[in-house]
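Attaching a predicted model along with its sequence, questions to come.
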Amino acid sequence: MLIVLSILVTLALFLLVVVVHELGHFLAARSVGVRVREF
């Protein structure tokens, strides 16, 4: 059970890192006036 929990936590953290990374792209684009249609 600990292995399954470890995998789920790792995936959740990876998802969080990807979302924060993409948010950086979004904010950078918005800061220079690029129209962003979806995030």
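Looks like it arrived, so ask away.

make it CA atoms for all contacts and neighbour counts henceforth
Noted.

Give the full set of residues in contact with Leu13.
When the contact criterion is Cα atoms under 8 Å, 6 or more residues apart in numbering, Leu13 has no partners at all.

What distance do you get for the spatially most central residue of the chain to Arg30?
Central residue of the chain (Cα atoms, centre = their mean): Val19, 1.0 Å from the mean position. Val19 is 16 Å from Arg30, where distance means Cα to Cα, to the nearest Å.

Next one for the comparison:
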Amino acid sequence: MSETTLFSFGAVIFIIVFTGATLFGMASLKEYQDRTK
């Protein structure tokens, strides 16, 4: 496996994880705001 393949594979995984974390963070933040009101 070449470094370029490894790098692009890692970048794709990073984007997926980052997107998932952002969506989860926004959802839990919204839930927290609804509870504190």
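That came through, no problem. These numbers come from a predicted model, not from an experiment.

quick revisit: map the residue nearest to the centre of the first structure onto the second structure.
With TM-score structural alignment as the criterion, Val19 of the first structure lines up with Ala21 in the second structure.

Just the element for its match, please.
Using DSSP states H and E, the element containing Ala21 of the second structure is helix 3-36.

Please state the offset of that helix from the chain centre?
The chain centre lies 1 Å from the centre of helix 3-36 of the second structure; the measure is Cα atoms, centre = their mean, to the nearest Å.

if I look at Leu8 of the first structure, how far off is Gly33 of the first structure?
37 Å.

Give me the more crowded residue out of the two.
With neighbours defined as other Cα atoms under 10 Å, Leu8 of the first structure and Gly33 compare such that Leu8 has more, 12 against 9.

Mind telling me what that one corresponds to in the second structure?
Match for Leu8 of the first structure (TM-score structural alignment): Gly10.

Look up how far Glu31 of the second structure lies from its match.
Here the criterion is Cα to Cα. By it, Gly10 of the second structure lies 31 Å from Glu31 of the second structure.

can you check Thr22 of the second structure too?
Per Cα to Cα, Thr22 of the second structure is found 14 Å from Glu31 of the second structure.

which residue lines up with Ser31 of the first structure in the second structure?
In the second structure, Ser31 of the first structure lands on Gln33 (TM-score structural alignment).
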